[in-house]
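> Predicted coordinates and the sequence they were generated for:
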Amino acid sequence: MALSVIGAGFGRTGTLSLKFALEQLGLSPCHHMMEVFANPEQAPVWLSAARGETVDWDSLLSGYKASVDWPSCHFWRELAAHYPEAKVILSTRDPQQWYKSISGTIFPAMAGGLPEEGPQRDMLTMVRHIVSDKVFSGATDQAHVLDVLARHEAEVKRSIPAERLLVFDVAESWEPLCRFLGVPVPDTPFPRTNSSEEFQARLS
């Protein structure tokens, strides 16, 4: 099974809501960081990919029909090339609101010491290397982080042909997403989940 949808948007741009929406539209399962938490053996493979080592994408993403969020969004370019028939969704949101969200969730979650061993150490090592080191170069100040976001989104828009790309804010609900995917609009509410409070509650 090959990916049909590749998410290029950073975490905290509504990616968990988008995961659930895509799954409701038949693209199930959809890969998300939550999948790595559920399958911690994936973490070292994602870390190897981030270190530039050769990774078998078909094996790593076996069974998945779509991918969103970190770690996969870091490899949007590689995945778009490997799965040329897949459509690309760049999830986005108001930059100021996004920075407030990531500053209250992902950044604090990456802080602190590493566990001595085990799956949690592998997970945190992978997340820090990809999100902190590779994406944000170890800096979390607002000006830098927002510049990284802006450059990332501009590069996705520049690199992916318009007919293959949807720039999507989950606040837009079903219509643009379903139109892009060529599927009917469900008669159920668009998923809304993973608020900052929910994120923090999972870590407590």
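Received the coordinates, thanks. Numbers count the residues shown, from 1 in each chain.

> going forward, measure contacts and count neighbours with C-alpha atoms only.
Noted.

> Quick one: residues contacting residue 136.
144-145, 148 (Cα atoms under 8 Å, 6 or more residues apart in numbering).

> for comparison:
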Amino acid sequence: MKVICAGMSKTGTKSLRAALILLGYNVYDFLENYQYFGGEWNRIASEGGTTEDFRRMFENVDAVTDMPGCSFWDEIHKAFPDAKIIFTTRDEDSWLQSVEHQIAAEDHPLVHLMMLLSPTYWKLDRFMWRIDHAVSGTGMISRFLRGVKINRLLTKMAYRKHNANVLQNAPKDKLLVYSVKEGWKPLCKFLGVDVPSKPFPHKNKQGQMVEELMAKHPIYIRGEREVMFFGSLLLLMLVLGVYIIVTRLF
């Protein structure tokens, strides 16, 4: 582990992930943590974990961004004390607005359909809310088929608490307080690498990442295939049921 992103979701973590990938880092974001360490994270959320657990999980990973890694930045850093910490920041009101935009983007007909018909997506959704309730306490409540209710006050309090913890406890010689609006220069200087010729990537504006992930990520592709399979099966059962009723009536 070389880089730990301690900034909460919606502070530019997807842009930072893309930038680190362009710089050659192997990055585990939320979906990679779920895909490869879902069982470990569920255990940690319910029973706790040790420094050795985090060392074992991330020994072959260069960088970690977004949830749940950002909430466990201190524990991960204890396992990898030489790792650098990037604390992505964002104005509180802008951050909360972005959180609400993300929730609105995920309140998508296809998402609700996938929740009904896809075991893969249902497990992913349950994992996301379990982790959030276990470590963030943001007051977001998933309401099946009725969207998400967000407690704005608790969400802001969780944001302030997390940020204060990072700023107070992260070792200053290993810490970069960073906004993705600053681009390549401070990031590359901190990491000790050359500035790339490519423009700095800006990802997930207005929740656009949801549609991109649905189109490209293996988890979402598998979920869509399950939707097609179980949807076709239900349609076939419906047609068969109607046929049986009609034949019995006539």
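Done, it's in. All of these numbers come straight from a predicted model, not from anything done at the bench.

> Please state their TM-score.
Here the TM-score for the pair of chains, by TM-score structural alignment, normalised by the length of the first structure, is 0.84; 199 aligned residues with a Cα RMSD of 2.7 Å.

> Quick check: PyMOL command selecting the buried ones in the contacts of residue 136 of the first structure.
What follows is the PyMOL syntax selecting those of the contacts of residue 136 of the first structure that are buried according to 16 or more other Cα atoms under 10 Å:
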select buried, resi 145
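
> Relative to residue 32 of the first structure, how far out is residue 189 of the first structure?
21 Å (Cα to Cα, to the nearest Å).

> Please say which of those two ends up with more neighbours.
residue 32 (22 against 9; other Cα atoms under 10 Å).

> Quick check: chain neighbours aside, which residue is closest to the counterpart of the more buried one in the second structure?
In the second structure, the residue paired with residue 32 of the first structure according to TM-score structural alignment is residue 29. Distances taken as Cα to Cα, 6 or more residues apart in numbering place residue 65 nearest to residue 29 of the second structure, at 4.9 Å, with adjacent residues excluded.

> That neighbour contacts residue 30, correct?
Yes. Judged on Cα atoms under 8 Å, residue 65 of the second structure makes contact with residue 30 at a distance of 7.2 Å.

> tell me the secondary structure for the aligned partner of residue 165 of the second structure in the first structure?
In the first structure, residue 165 of the second structure lines up with residue 155, judged by TM-score structural alignment. Secondary structure, DSSP: H, G, I helix; E, B strand; the rest coil: residue 155 of the first structure is helix.

> Please, which helix or strand holds residue 188 of the second structure?
helix 184-191 (DSSP states H and E).

> Tell me the residues of the first structure aligned with that helix.
Helix 184-191 of the second structure maps onto residues 174-181 of the first structure, going by TM-score structural alignment.

> how about the helices in the first structure?
Applying DSSP state H to the first structure gives helices spanning 15-24, 33-38, 43-50, 57-60, 76-82, 95-104, 106-110, 119-127, 142-159, 174-181, 196-203.

> Looking at those, which one is packed in the most?
Of all these, helix 15-24 carries the top mean neighbour count, a mean of 22, counting by mean count of other Cα atoms under 10 Å.

> Work out the gap between it and the centre of the chain.
11 Å (Cα atoms, centre = their mean, to the nearest Å).
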